[in-house]
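J.: Any chance you can model this:
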Amino acid sequence: MFPHKTRAVVTELDDGKFKTFWNLGYTVGGVMIWPGNRAGNKQTISSARGFPPRLSDRFDLTVECVRRRYTGGRSPLGDVLIRHAEFFALFETFQGLIDHFLLRDLRKGDRIRFAMPFDDSALPSVPQDLATYPR
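T.: Alright, predicted model coming up:
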């Protein structure tokens, strides 16, 4: 999550908490390897995950979209994930992808462990105030 998308929260954080917040963007979600080719001359997965307000570049929600891709569910990234079917076929299953990239901590049973409360239809996907900021 980039500070410009959570301006209301960022302005209320002291310097130490802001640094922690900023560093979250440079965790696995910021360096995850996705196919970099523009299949069909359209967006890559990395660029597409930053645009829909329902995702706002959140890694946990991106992984949820990938989970849905393996189960045949719909998601805001559905089209771009389908364009990269060969990449996802390498792992055979969602669990295969999770195991390969060592993302087991993101799983909670057969679901994703979300960074903040998640309602499939609710916006916004980023905290709007300190009360909704995950600490």
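J.: From here on, just use CA atoms for contacts and neighbour counts.
T.: Fine.
J.: how many neighbours does A115 have?
T.: 15 (other C-alpha atoms under 10 Å).
J.: Surely it and D60 touch.
T.: Yes: A115 lies in contact with D60 (C-alpha atoms under 8 Å); the separation is 6.7 Å.
J.: Please give the structure of this sequence too, so both can be compared:
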Amino acid sequence: MVGPIDTSFDFATDTPPGKDPDALSPTLRRYHRMLWSKPLPSGEIFDLDPTVRGEYLVHRSSRGEFRLTSDAITTNLVHKAGRVIQQIAPEVRPADLGYTMGSAILFPGVRINGKQNLNGARGFHPSIADRFDLTLECIRRHYAGEDNKLADVLQRYSDFFGLFGDFSGYVDFWLLQDLVEDDGATIRFFHHFDDFRTPAVPRTVDDYIAYVEASNDFIRRRNRRIDDFVRGMA
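T.: Sure thing, here's the model as predicted:
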């Protein structure tokens, strides 16, 4: 049974000042365990163990051992779009919704052969710029067997993605339906997208505001979807 989850809770509020909620918010870790310890598409339970020393959450099953870490899947690109943001009066900037459950997901955390994990790769790749809509497009292409900007790192963690069967299974498990069109295969991008030929970081004030508003809309919708899921499991 899924316990109570407050989707309005900002994980920065129970994290030491200046530190990373993904690593140090006890509420975020507890919510992850409660929300995602549920059946995989195969029917096997995605049980998450919080007791392994030095690890965030660990899943062990017949499919293997997966050491997982938390990551935020929305970003206002504060540093990457800094020059554009400086041109926007504070009273005009879209709201900062904080770090709530609608913005959080688990990824494999362990580095394989010393190479970047998914958190790092998507943050440093200039065509992704830490944006989850672009990351999800790469994940979609991975499941479809298509080349993509994160192909190497996604292939390194193919056992993890295999847990969810296919792209639809991945989207449904992580409650990401609000980032995908009704056809189940087209991403609802936060910014103009032309097969990764458009810049990942908005370059104009109008584009930046539209990007943040789209991101905020996704956060609100996913939080409502999480609320609905929790009520359904109570």
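J.: So which residues of structure 2 form helices?
T.: Remark: helices assigned in structure 2 by DSSP state H are 21-24, 26-36, 82-85, 118-124, 132-144, 151-156, 158-162, 167-173, 205-233.
J.: From L77 of structure 2, how far off is L57 of structure 2?
T.: According to C-alpha to C-alpha, to the nearest Å, L57 of structure 2 stands 27 Å off from L77 of structure 2.
J.: Among those two, which residue is more densely surrounded?
T.: L57 (24 against 18).
J.: hang on, that one packs against M34?
T.: No: contact status for L57 of structure 2 versus M34: not in contact, 11.5 Å apart, counting by C-alpha under 8 Å.
J.: With adjacent residues omitted, what lies nearest to the residue nearest to the spatial centre of structure 1?
T.: By C-alpha atoms, centre = their mean, structure 1 has its centre lying nearest to F59, at 2.2 Å. Excluding its sequence neighbours, the residue lying closest to F59 of structure 1 (C-alpha to C-alpha, 6 or more residues apart in numbering) is G29, at 4.9 Å.
J.: how near is the one you found to D14 of structure 1?
T.: From G29 of structure 1 to D14 of structure 1 the distance is 24 Å (C-alpha to C-alpha).
J.: Looking at those two, which has the bigger crowd around it?
T.: A side-by-side neighbour count of G29 of structure 1 and D14, using other C-alpha under 10 Å, places G29 first with 17 against 9.
J.: so what's the aligned partner of V171 of structure 2 in structure 1 up against?
T.: Alignment note (TM-score structural alignment): V171 of structure 2 maps to I98 of structure 1. By C-alpha atoms under 8 Å, 6 or more residues apart in numbering, the contact set of I98 of structure 1 is R104.
J.: repeat for H191 of structure 2
T.: Contact analysis of H191 of structure 2 by C-alpha under 8 Å, 6+ apart lists A200, P202, D207, A210, Y211.
J.: again, 6 Å this time
T.: Contact analysis of H191 of structure 2 by C-alpha atoms under 6 Å, 6 or more residues apart in numbering lists Y211.
J.: what's the answer for R107 of structure 1, then?
T.: Applying C-alpha under 6 Å, 6+ apart, the residues near R107 of structure 1 are R113.
J.: contacts for the longest strand along structure 2?
T.: In structure 2, ranked by residue count with DSSP state E as the criterion, the top strand is strand 64-72. Applying C-alpha under 6 Å, 6+ apart, the contact partners of strand 64-72 of structure 2 are D22, Y56, L57, V58, H59, S103, A104, I105, L106, F107, P108, G109.
J.: and the residues you listed as JSON lines, adding distance to E137 of structure 2?
T.: As requested, these are exported to JSON lines (distance: C-alpha to C-alpha, whole Å):
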{"residue": "D22", "distance to E137 of structure 2": "23"}
{"residue": "Y56", "distance to E137 of structure 2": "26"}
{"residue": "L57", "distance to E137 of structure 2": "26"}
{"residue": "V58", "distance to E137 of structure 2": "26"}
{"residue": "H59", "distance to E137 of structure 2": "25"}
{"residue": "S103", "distance to E137 of structure 2": "17"}
{"residue": "A104", "distance to E137 of structure 2": "17"}
{"residue": "I105", "distance to E137 of structure 2": "16"}
{"residue": "L106", "distance to E137 of structure 2": "17"}
{"residue": "F107", "distance to E137 of structure 2": "16"}
{"residue": "P108", "distance to E137 of structure 2": "18"}
{"residue": "G109", "distance to E137 of structure 2": "20"}
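J.: In those, which residue is surrounded by the most others?
T.: Neighbour max across these (other C-alpha under 10 Å) = L57, 24 neighbours.
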